[in-house]
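K.L.:
using only what follows, build the 3D model:
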Amino acid sequence: MKKISYSGVLFISLLLFTVFIFCGTAFAETSSYYGGITPSQGCMVCHSDKDLEANGRSLYIDEAAYKNSVHGNVLCSECHLGFTISLPHPEAKGEPLRVAALACKDCHKDVYNEYKNSTHGKAALMGRADSASCADCHGAHYIKSLKNEETKEDFWASADEVCGKCHEDYWENYGDYYHGQAYKVGFKKAPTCWECHGYHNILSKDNPNSLISDANLYKTCEECHPGSNKAFADAYGPSIHELQEGFKTNIILKWLRGLFSWFPW
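P.N.:
Presented below is the predicted three-dimensional model:
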């Protein structure tokens, strides 16, 4: 009988190990309580029901729309941490939608590092349910890639939904002729809220690192207005949001607004 060499044993062991890992991964991806379908498909057994709800909140997911989203290949459980497709679902730690909204950090680490130090991020991570999470701005199951020009244009036009739904006063007061009014009538060169305030790194105006702090505002203006200086920013900056307040409190402005109601103040 021939002796099996040490290298032969090692080769066979590695081969069996590779087969085991491959089969185990394939099984994990396809097995479920619903007979060999993927975990996400398993979720859709229930969540494709348009009448499914809990605590007055719809739990319906449009599977086709989800598959066409930028996360179409991401398993439900990668965002909804702690959930399995066993029924009933095990008790998950934390508020389920909040947990899912903040699960973005596991894949989008660079963005999360900016967000966690922002005004929104600090408040959300301290447990404030009314502070903006990733999903509050980007959406949840049907997120489209901003590399697509049509999606990019739609997102540009959505500042009232992205920011205005929480910051109603600021949205209403975003009304100077060259910025707010121009944006609201669809002028493409007018800035959205995030073009001045920042994206994931939004900070309070009182923070010296904020894009709209007294020290940095002119640099932010300079992005669109080359040659902008501090005097320019200090003089015009306040009118971007406060012009509308003037129409409420100044009798003459109020009269002019009424007289020229056709003008897009």
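K.L.:
make it CA atoms for all contacts and neighbour counts henceforth
P.N.:
Noted.
K.L.:
can you give me the strands in the stretch 51-200 of the chain?
P.N.:
Using DSSP state E, counting those that start in this stretch, the strands assigned to the stretch 51-200 of the chain run over residues 53-54, 57-58.
K.L.:
off-centre distance for the first one?
P.N.:
Using C-alpha atoms, centre = their mean, to the nearest Å, the distance from the centre of strand 53-54 to the centre of the chain it belongs to is 24 Å.
K.L.:
reformat the strands of the stretch 51-200 of the chain as JSON lines; add distance to L243 and mean neighbour count.
P.N.:
Below are those laid out as JSON lines (distance: least, C-alpha to C-alpha, whole Å; neighbours: other C-alpha atoms under 10 Å):
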{"stretch": "strand 53-54", "distance to L243": "44", "mean neighbour count": "10"}
{"stretch": "strand 57-58", "distance to L243": "39", "mean neighbour count": "10"}
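K.L.:
mind giving me JSON lines with these and columns for distance to E153?
P.N.:
Shown next, in JSON lines, are the strands of the stretch 51-200 of the chain (distance: least, C-alpha to C-alpha, whole Å):
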{"stretch": "strand 53-54", "distance to E153": "33"}
{"stretch": "strand 57-58", "distance to E153": "28"}
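K.L.:
and these: which comes nearest N207?
P.N.:
Between N207 and those, the tightest spacing by C-alpha to C-alpha is seen for strand 57-58, at 37.4 Å.
K.L.:
what lies in contact with the closest one?
P.N.:
Outside of strand 57-58, the residues within contact range by C-alpha atoms under 8 Å, 6 or more residues apart in numbering are K50, D51, L52.
K.L.:
one more to put side by side:
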Amino acid sequence: MRNWFKANRSQLGLTGLAFGVLLLLIVMVLMAKPVAAAPQSQDEQPTDESCLACHQQEGMTAQVGGEPLPVTIDPEKFSASVHGTEDIACVDCHTNITGFPHPEVTASSRRDFTMELYPTCQECHLEQYEKTLDSVHQRAIAAGNTNAAVCTDCHNPHTQPRLTDESTGELLPEARVAVPQTCAQCHSTIYETYSDSVHGAALQDGNQDVPTCINCHGVHNIGDPTSNSFRNSVPALCADCHTDETLMKQYGLSTNV
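P.N.:
This is a model prediction of the structure:
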């Protein structure tokens, strides 16, 4: 036996060394701390997909000051809207939403909720927003009439289609036709009068030459139509079209008015 150990001493040494190295590796692995997964950023914003996972459910409402507020969003309509096509995310407008549950709504009514949110529009539409500050609508709000129109009363942010041609900036034909219906949400009686007029009837027939509400009253900086300044400007407003010889000739009308 002694002779066998002498003959195999070198082989036994190598085997022992290998075993020792293996044992050391096992100990090191067991003692090593597990590598933690990278934590999710606390600043990560909810995606549109995560928002719509809840908000595409039909009939979904939230209580605002005891009033039910519809909060269902149609994904297809939003995707087709100008905000959807421009990749405006939900949290770009709803900046206080960072996760679920959402912050408590403190508005006392649905209208107060609208009044709190609509100034967000100026983040992208500052020029238009600043014009509204000099409008008859804004003056009514300043006087305490919170039912006067704000941005989102005319432009539903979740369904608003594109209004102007991207290359020319001109109002699209379908947008022109929709203008009176938009104003009719508040001014229904005047809308009926306009619809029965030669201008309104022609517009409904698809005539793009006739004036709509905004041609006479402006768009965002709408003036007070009962003011003396507006009344004095009426002849010039009419003259914009009725002194255009090329335009009037198409309809057999004289510019000598």
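K.L.:
quick one: TM-score?
P.N.:
Between these two chains, after superposing, the TM-score reads 0.63 (TM-score structural alignment, normalised by the length of structure 2); 194 aligned residues with a C-alpha RMSD of 3.1 Å.
K.L.:
ok, back up a step: out of the contacts of strand 57-58 of structure 1, the closest to K152 of structure 1 would be?
P.N.:
Proximity of the contacts of strand 57-58 of structure 1 to K152 of structure 1 (C-alpha to C-alpha) peaks at K50, which lies at 29.1 Å.
K.L.:
quick one: contacts for L203 of structure 2?
P.N.:
Going by C-alpha under 8 Å, 6+ apart, L203 of structure 2 touches V177, V210, T212.
K.L.:
now check structure 1 for the residue matching S188 of structure 2.
P.N.:
Using TM-score structural alignment, the partner of S188 of structure 2 in structure 1 is E168.
K.L.:
pull the number of nearby residues for that match.
P.N.:
Using other C-alpha atoms under 10 Å, E168 of structure 1 is surrounded by 12 other residues.
K.L.:
same thing with P101 of structure 2?
P.N.:
P101 of structure 2: 7 neighbours (other C-alpha under 10 Å).
K.L.:
please pull up the equivalent of it in structure 1.
P.N.:
Taking TM-score structural alignment, P101 of structure 2 has L87 as its aligned residue in structure 1.
K.L.:
thinking again about what came up before, any chance of the contacts of L203 of structure 2 in JSON lines, plus distance to S108 of structure 2 and neighbour count?
P.N.:
Listed next are the contacts of L203 of structure 2 as JSON lines, based on distance: C-alpha to C-alpha, whole Å; neighbours: other C-alpha atoms under 10 Å:
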{"residue": "V177", "distance to S108 of structure 2": "36", "neighbour count": "18"}
{"residue": "V210", "distance to S108 of structure 2": "43", "neighbour count": "15"}
{"residue": "T212", "distance to S108 of structure 2": "36", "neighbour count": "19"}
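K.L.:
now L25 of structure 2: which helix or strand?
P.N.:
Assigned by DSSP states H and E, L25 of structure 2 falls within helix 9-31.
K.L.:
what range in structure 1 matches that helix?
P.N.:
Under TM-score structural alignment, there's no match for helix 9-31 of structure 2.
K.L.:
if we can go back for a sec, so which of the contacts of L203 of structure 2 belong to helices?
P.N.:
Of these, the ones assigned to helices by DSSP state H are V177.
K.L.:
would JSON lines of the contacts of L203 of structure 2 with distance to G218 of structure 2 be doable?
P.N.:
Output for these, formatted as JSON lines (distance: C-alpha to C-alpha, whole Å):
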{"residue": "V177", "distance to G218 of structure 2": "16"}
{"residue": "V210", "distance to G218 of structure 2": "15"}
{"residue": "T212", "distance to G218 of structure 2": "10"}
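K.L.:
what is the nearest of the contacts of L203 of structure 2 to G84 of structure 2?
P.N.:
Distances from G84 of structure 2 to the contacts of L203 of structure 2, taken by C-alpha to C-alpha, are shortest for V177, at 22.4 Å.
K.L.:
look up the closest residue to that closest one, ignoring the ones flanking it.
P.N.:
In space, and not counting its chain neighbours, V177 of structure 2 is closest to L203: 6.5 Å by C-alpha to C-alpha, 6 or more residues apart in numbering.
K.L.:
if I look at the aligned residue in structure 1 for the one you found, how far off is Y174 of structure 1?
P.N.:
When structure 1 is aligned by TM-score structural alignment, L203 of structure 2 is paired with Y183. Remark: distance between Y183 of structure 1 and Y174 of structure 1 (C-alpha to C-alpha, to the nearest Å) = 9 Å.
K.L.:
for D110 of structure 1, same thing?
P.N.:
On the measure of C-alpha to C-alpha, D110 of structure 1 and Y174 of structure 1 end up 30 Å apart.
K.L.:
these two - which one has more neighbours?
P.N.:
More crowded of D110 of structure 1 and Y174, by other C-alpha under 10 Å: Y174, with 23 against 9.
K.L.:
residues contacting the more buried one?
P.N.:
So Y174 of structure 1 contacts G180, Q181, I240, H241, E242, Q244 (C-alpha under 8 Å, 6+ apart).
K.L.:
just the element for the fifth one, please.
P.N.:
Right, the one you point to is E242 of structure 1. Counting by DSSP H and E, the element that carries E242 of structure 1 is helix 239-249.
K.L.:
residues in structure 2 matched by that helix, start to end?
P.N.:
Helix 239-249 of structure 1 corresponds to no residues in structure 2, going by TM-score structural alignment.
K.L.:
and stretch 8-16 of structure 1, by the same measure?
P.N.:
Stretch 8-16 of structure 1 maps onto no residues of structure 2, going by TM-score structural alignment.
K.L.:
buried residues, that stretch. List them.
P.N.:
For stretch 8-16 of structure 1, the neighbour count (16 or more other C-alpha atoms under 10 Å) marks no residue as buried.
K.L.:
go on, stretch 230-240 of structure 2?
P.N.:
So, applying 16+ other C-alpha under 10 Å, stretch 230-240 of structure 2 has no buried residues.
K.L.:
just give me how far that stretch sits from the chain centre.
P.N.:
The chain centroid and the centroid of stretch 230-240 of structure 2 are separated by 35 Å under C-alpha atoms, centre = their mean.
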